[in-house]
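Engineer: okay, structure incoming, though there's no sequence with it:
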């Protein structure tokens, strides 16, 4: 089945040069992040249905905040924020590791997961440590992520000191640990569906982000971890999203990754019926990442050259990966879609794009309802990243604050 065409709706920033859409819920609200007018401060941002204006969600008292994962709690947004407290252990934590290249600009402040409702941010707790990280949520308001414990873990690599485990926060913010696999010391949860199943990673503490922290892919059912097969690599095996049928997508290293030092990962799809499937890349690319899947089993992500110096957003459906740039209608000419991070059950998509004028912006991609031509547009090379962008953690394109 040939995909329909899409129309790009550009979303405004909070005054800065970069904005990105990360989550698109079924009410049509998009959340993500944007630079402020100083082009140095990053804040979580919200775009209401039918609006292109960004709303600043603020912080938990610190400098920076962001939404970094698809999350689908109706009426709520979850993400990460720095607080006003300085981390006594001087860890860079998952939020800012490595300093200057993490999800948030490094400030030395503690980082916590948050829930924002009616644009009021509420802090999520830890498991006894100083930091936490919130990723996914479901329509019942349950939130998952990971949080530090009070235990010093010898498998951590400096500057990380404390160990961490996956967390499921209840409606009152109460934190419940989700254990790692077997003898693994660390775990992290990345997504939860409306059935209550949770996916995430299990491995070493290391730097508290990716690499050998993501040695294994985990599915928790009723709080019990079950190992899912990878694509054969030893690190960076990371599920990003699961739908209500239990289909899981993410990215996984392949053999030859040298313990994660030579990332060669591909997007994957896991189902209970077919196991783990390598989704490959767009023609000419080397690596790929699947970021989200909806309940119609449509998958979105990015495909790029090594190091993601050049990147294209993709849509995967019915066994085929499509370059989303080739599915844009004539009114959307000039836009280059760098990555697609979430897709709603209605088929709308959000992510990051570069306009013909060079603006780096969040987008809402709306299906036109049917493909009007007999063939799709010709595939084209990925867009080289403008100087305002860089490849961050596991290939995610982030603001380049060194310029």
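Structural biologist: Received, thanks. Note that this is a predicted model, so its numbers are computed, not measured.
Engineer: from now on I want contacts and neighbour counts done on CA atoms only, so please keep to that.
Structural biologist: Will do.
Engineer: the nearest residue to residue 9 once chain neighbours are set aside and residue 143: what is the separation?
Structural biologist: Nearest residue to residue 9, sequence neighbours excluded (CA to CA, 6 or more residues apart in numbering): residue 364, at 5.1 Å. Computed as CA to CA, to the nearest Å, the residue 364 to residue 143 distance reads 24 Å.
Engineer: looking at those two, which is more packed in?
Structural biologist: A direct count of neighbours by other CA atoms under 10 Å for residue 364 and residue 143 places residue 143 higher, at 33 against 28.
Engineer: these two touch, right, that one and residue 136?
Structural biologist: Yes - assessed by CA atoms under 8 Å, residue 143 is found in contact with residue 136 at 5.7 Å.
Engineer: where do the contact lists of these two overlap?
Structural biologist: By CA atoms under 8 Å, 6 or more residues apart in numbering, residue 143 and residue 136 have these common neighbours: 78, 192.
Engineer: hey, where'd the strands end up in the stretch 101-250 of the chain?
Structural biologist: Secondary structure of the stretch 101-250 of the chain (DSSP state E, counting those that start in this stretch): strands located at 109-117, 120-123, 128-137, 143-152, 162-169, 175-178, 186-192, 198-203, 216-221, 224-228, 238-242, 248-252.
Engineer: typo on my end, it should be the stretch 301-403 of the chain
Structural biologist: Ranges of strands within the stretch 301-403 of the chain are 310-317, 320-323, 336-343, 349-354, 360-367, 383-384, 389-391, 397-399, based on DSSP E, counting those that start in this stretch.
Engineer: presented hereafter is structure B, for comparison with structure A:
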């Protein structure tokens, strides 16, 4: 069984690469991995329009290294004085966010750009923090320890300090998505202990999204600039279903899939949603929901981990080779399914071959008779 990997408490999805230019005639380059040494794995957490990948090298011994990758070149982002780091998101300007270890071994959220290097974003008074999303203007969301020892969702202010977004009445909250309007989504604990998906709007505060009918818990993972929120919710039957929420109603994407547990992980500007489907006993599969149509990709045409979908329609995720993850991405349009053989097709072929044999025999016989001066009759 492959290892489970997380950029933060929820499963991390990512791996990938290719470079894509967001135009109608975009050229796409797909590679397996970042060219890492044998035994090491690679994960791409995000991809910007210039084809710059925010990723991770996973060493065979287990150490993680935060990297970017483009045109066959890896750039090591380093750490905050510790041994490990990982990326989570990248914006159009190439600014990367993630988390790295400090000299004391604590994990701190970071902001990285080529000019200034890695910057420690600090915490909310506790010992650790994790950055999960960034806008094109550089606003960052994530979660961090408070002095009380609980994680709280945060968003950065203009001076890059952390603003505590609070909770839904419980002890903890986690931000996982952010749009250019400063709207944050994630998961927060209520006073009764249940965790619910939330939307935080500047000047309004944190609002609970709710669940699918009969569910007790839910989680939001991403939001686009139009305000479409995606995530996963428990159902009445205690399964997990991916959902999309437009501010008025929650669309059950899992019900459209019809089986397994599903989790929506990303949404692009056009409202196309991607995520994973997990069916007991089988490897996860990628789903793509767009223009009202749900498609579950074949296992040989999808990703083991599904992380992001770019505005150009590239699904960023991970393949699993049997012993390690390798960076990869696929177009949102699924490849045509291989044609299945039909017994009737074989019957027709057999009849045609037999008929052809009879015709050839008659033609050959008639030809011989013609040479002998006999009358030729065609049937």
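Structural biologist: Okay, I see it. Bear in mind the structure is a predicted one, so any value in this text is a computation, not a measurement.
Engineer: rewinding a little: now tabulate the strands of the stretch 101-250 of the first structure in TSV and tack on distance to residue 289 of the first structure.
Structural biologist: Listed next are these as TSV, based on distance: least, CA to CA, whole Å:
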stretch	distance to residue 289 of the first structure
strand 109-117	24
strand 120-123	29
strand 128-137	17
strand 143-152	19
strand 162-169	22
strand 175-178	25
strand 186-192	14
strand 198-203	15
strand 216-221	15
strand 224-228	17
strand 238-242	9
strand 248-252	5
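Engineer: nearest to residue 302 of the first structure, out of those strands?
Structural biologist: strand 248-252 (10.4 Å; CA to CA).
Engineer: tell me what the closest one is packed against?
Structural biologist: strand 238-242, strand 266-271, strand 287-293 (3 or more CA pairs under 8 Å, 6 or more residues apart in numbering; DSSP states H and E).
Engineer: would JSON lines of the ones you listed with mean neighbour count and distance to residue 249 of the first structure be doable?
Structural biologist: Converted to JSON lines, those look like this (neighbours: other CA atoms under 10 Å; distance: least, CA to CA, whole Å):
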{"stretch": "strand 238-242", "mean neighbour count": "30", "distance to residue 249 of the first structure": "6"}
{"stretch": "strand 266-271", "mean neighbour count": "23", "distance to residue 249 of the first structure": "5"}
{"stretch": "strand 287-293", "mean neighbour count": "30", "distance to residue 249 of the first structure": "6"}
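Engineer: what sits against residue 291 of the second structure?
Structural biologist: Residues near residue 291 of the second structure by CA under 8 Å, 6+ apart: residue 272.
Engineer: residue in the first structure paired with it?
Structural biologist: When the first structure is aligned by TM-score structural alignment, residue 291 of the second structure is paired with residue 318.
Engineer: state the distance from that match to residue 241 of the first structure.
Structural biologist: Computed as CA to CA, the residue 318 of the first structure to residue 241 of the first structure distance reads 18 Å.
Engineer: then residue 309 of the first structure?
Structural biologist: Taking CA to CA, one finds residue 309 of the first structure at 25 Å from residue 241 of the first structure.
Engineer: swap in residue 352 of the first structure?
Structural biologist: Taking CA to CA, one finds residue 352 of the first structure at 18 Å from residue 241 of the first structure.
Engineer: now residue 71 of the first structure
Structural biologist: 9 Å.
Engineer: intersection of neighbour lists for the two?
Structural biologist: By CA under 8 Å, 6+ apart, residue 71 of the first structure and residue 241 have these common neighbours: residue 191.
Engineer: just to revisit the earlier point, can you tell which of the strands of the stretch 101-250 of the first structure is closest to residue 62 of the first structure?
Structural biologist: Smallest distance to residue 62 of the first structure across these (CA to CA): 6.9 Å, for strand 109-117.
Engineer: and residue 221 of the first structure, which of the helices and strands packed on strand 248-252 of the first structure is closest to it?
Structural biologist: Taking those one by one with CA to CA, strand 238-242 is closest: 12.8 Å.
Engineer: what's the average distance of that closest one to the second structure?
Structural biologist: Averaged over the aligned pairs, strand 238-242 of the first structure sits 1.0 Å from the second structure after superposition, using mean CA distance after the TM-score superposition for the first structure.
Engineer: where in the second structure does that strand fall?
Structural biologist: Using TM-score structural alignment, strand 238-242 of the first structure corresponds to residues 219-223 of the second structure.
Engineer: and residue 255 of the second structure, which of the three is it?
Structural biologist: When classified by DSSP: H, G, I helix; E, B strand; the rest coil, residue 255 of the second structure comes out as helix.
Engineer: mind listing what it touches?
Structural biologist: Here residue 255 of the second structure is in contact with residue 241 (CA under 8 Å, 6+ apart).
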